[in-house]
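>>> let's see this in three dimensions:
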Amino acid sequence: MKRSIKEVEMLLLQINEHHPLIDELLQDERKGVQAAVKKWERNLEQTRLLQQKYDEMQKYEKKYRREGFDFIAGVDEVGRGPLAGPVVAAAVILPDDFYLPGIDDSKKLSERKREEYYQKIMQSAVAAEVGIIEPDEIDQINILEASKKAMLTAVAALKTSPDFLLVDAVKLHTPYPYEAIIKGDAKSISIAAASIVAKVTRDRIMMEYDKEFPRYSFAKNMGYGTKEHLEAINIYGILPIHRKSFAPVRSHI
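Down below sits the predicted model:
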């Protein structure tokens, strides 16, 4: 008696490598079975690619652990470009056995994936903290210095002191040895984790501002200078959370 299509699908869910069952199913001419096998093959290939990418993104962590560093903190910031809201940085120390295939630069992930990964990172991290620099201070010290200060604030807040930092691109004045990695949020799992924590934190802040200032659509634009945001500034003026040193805002002072 042949297995039902549903039974075939359930069996395939339990197989994560080539198995004699696959050879058997390939002889089954039913379209539903062939579709199920093709889906299984696609999922298997996707899993393989994610594993490969994850292995590549552990390169820096493995290198520095071999050199004797135990607590490696990934550091990243988000929110340099927006016209409104803070710049937010995160510092995250992951355990040696952390495993989250699919982790990547937060900008490459959907909102749902970012939230899912954020929860997993916060549950598993040895330590994770954020640094937040508000618009007034951004205006005083400039956005680059504010970004650096946010990073250093996040690192200083870590409950477990790091012994090495992996930083996304920026060079820092810090007592800890570090490496600045261009596009590090796509090359290091620790920096990618920090980018996700920083992005989710900042997005939540902007969603709260959206409730307070609904005319500016902050839940959609996150403070960036979109057409609707610029139109709102033209009509309603600037807010205390706007960065007055940024050109499109400065012209409305």
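>>> okay, CA-based contacts and neighbour counts for the rest of this
Noted.
>>> can you pull the contacts of Gly184?
By CA atoms under 8 Å, 6 or more residues apart in numbering, the residues touching Gly184 are 167-169, 191-192.
>>> for it, give its distance to Pro214.
35 Å (CA to CA, to the nearest Å).
>>> filter the contacts of Gly184 to the buried ones?
167-168, 191-192 (16 or more other CA atoms under 10 Å).
>>> now name the helix or strand holding Val167.
Secondary structure from DSSP states H and E places Val167 in strand 164-168.
>>> next SSE downstream of that strand?
Assigned by DSSP H and E, the successor of strand 164-168 is strand 178-181.
>>> check which element follows that next one along the chain.
Next along the chain from strand 178-181, counting by DSSP H and E, comes helix 189-212.
>>> hmm, back to that, quick check, nearest of the buried ones among the contacts of Gly184 to Pro135?
Asp168 (21.8 Å; CA to CA).
>>> dump the residue contacts of that closest one.
Listed by CA under 8 Å, 6+ apart, the contact partners of Asp168 are 75-77, 180-185, 191.
>>> to compare with the earlier structure, here is another sequence to fold:
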Amino acid sequence: MPKSDSRYFPCFDLEQSLARASGTPIAGVDEAGRGPWAGPVVAAAAILDPNNIPGGLNDSKKLTPNERDRLFDIIQATAKIAVGIVNVGEIDRRNILQATLLAMREAVLGLPLSPAGVLIDGNKCPDLPCPAHAIVKGDGRSFSIAAASIIAKVTRDRIMVRLAAEYPGYGWERNKGYGTPEHRTALARLGVTIHHRRSFRPVQHALASLNAGSSG
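The predicted structure is shown next:
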């Protein structure tokens, strides 16, 4: 794959290059939620219409929540998208890398069109029935990956807001399950929920402390 020139903003060069080699359509794939202590990992796949690319696409982390929500609706209306969600039990059983690759695979296989090629954010590709290329920092280089990053992040953020209503006190509506001081304090005070990743060391430490306290 040739390098994209877009050091500051994503573009459609990588899609066009892969399309010349593999055909069309080309999908972009990204994930949200590898690092949090709680909640699922979510991946999204997006096939953009080359003649109707939403303005303002960028790495979801560089956008405000309002910008992400606005683009989420536009992408849903103009692109072919699918989402893969892997829950905490599967994360703990497989490990977070394998769970992420599974979510990516589920997203691609869930697309209403079978892509001829796939651009994936990161340095590893899931097992797919079509050519796939890992693009480091791809969400800042490819429109399709940027679109997928927005779909994945908004989808996961909304899941965490819903879970926060069911399990108040951890601040998930704000921290989205990441290891903030608020979340760490709540773990020690409230304990571990069914949505915490028990394979993650901070959660293991919280469990050990709770067990030590109950046996003491």
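>>> returning to that earlier point: give the aligned range of the strand holding Val167 of structure 1 in structure 2.
Alignment of strand 164-168 of structure 1 against structure 2: residues 117-121, by TM-score structural alignment.
>>> over to stretch 8-28 of structure 1?
Counting by TM-score structural alignment, stretch 8-28 of structure 1 has no counterpart in structure 2.
>>> one more: stretch 96-108 of structure 1?
By TM-score structural alignment, stretch 96-108 of structure 1 lines up with residues 50-62 in structure 2.
>>> comparing the helix or strand harbouring Leu14 of structure 2 with structure 1, how large is the average distance?
Taking DSSP H and E as the definition, one finds Leu14 of structure 2 inside helix 13-22. For helix 13-22 of structure 2, the mean deviation from structure 1 after alignment is 2.2 Å (mean CA distance after the TM-score superposition for structure 1).
>>> matching residues in structure 1 for the helix or strand following that helix?
Later in the chain than helix 13-22 of structure 2, the nearest helix or strand by DSSP H and E is strand 26-32. Aligned using TM-score structural alignment, strand 26-32 of structure 2 spans residues 72-78 in structure 1.
>>> how close does the matching stretch sit to structure 2?
Mean deviation for stretch 72-78 of structure 1: 0.5 Å (mean CA distance after the TM-score superposition for structure 1).
>>> quick one: contacts for the closest residue to Ile22 of structure 1 other than its chain neighbours?
Nearest residue to Ile22 of structure 1 in three dimensions, chain neighbours excluded: Val37, at 7.4 Å (CA to CA, 6 or more residues apart in numbering). By CA under 8 Å, 6+ apart, the contact set of Val37 of structure 1 is 12, 22, 25-26.
>>> which ones among those residues lie within helices?
Secondary structure assignment by DSSP state H places 12, 22, 25-26 of the contacts of Val37 of structure 1 in helices.
>>> if you rank those residues by neighbours, which is first?
When neighbours are taken as other CA atoms under 10 Å, the top entry among those is Leu12 (19 neighbours).
>>> for the nearest residue to Lys171 of structure 1 once chain neighbours are set aside, give me its contacts.
Computed as CA to CA, 6+ apart, the closest residue to Lys171 of structure 1 that is not its neighbour in sequence is Ala180, at 6.1 Å. By CA under 8 Å, 6+ apart, the contact list for Ala180 of structure 1 reads 166-171.
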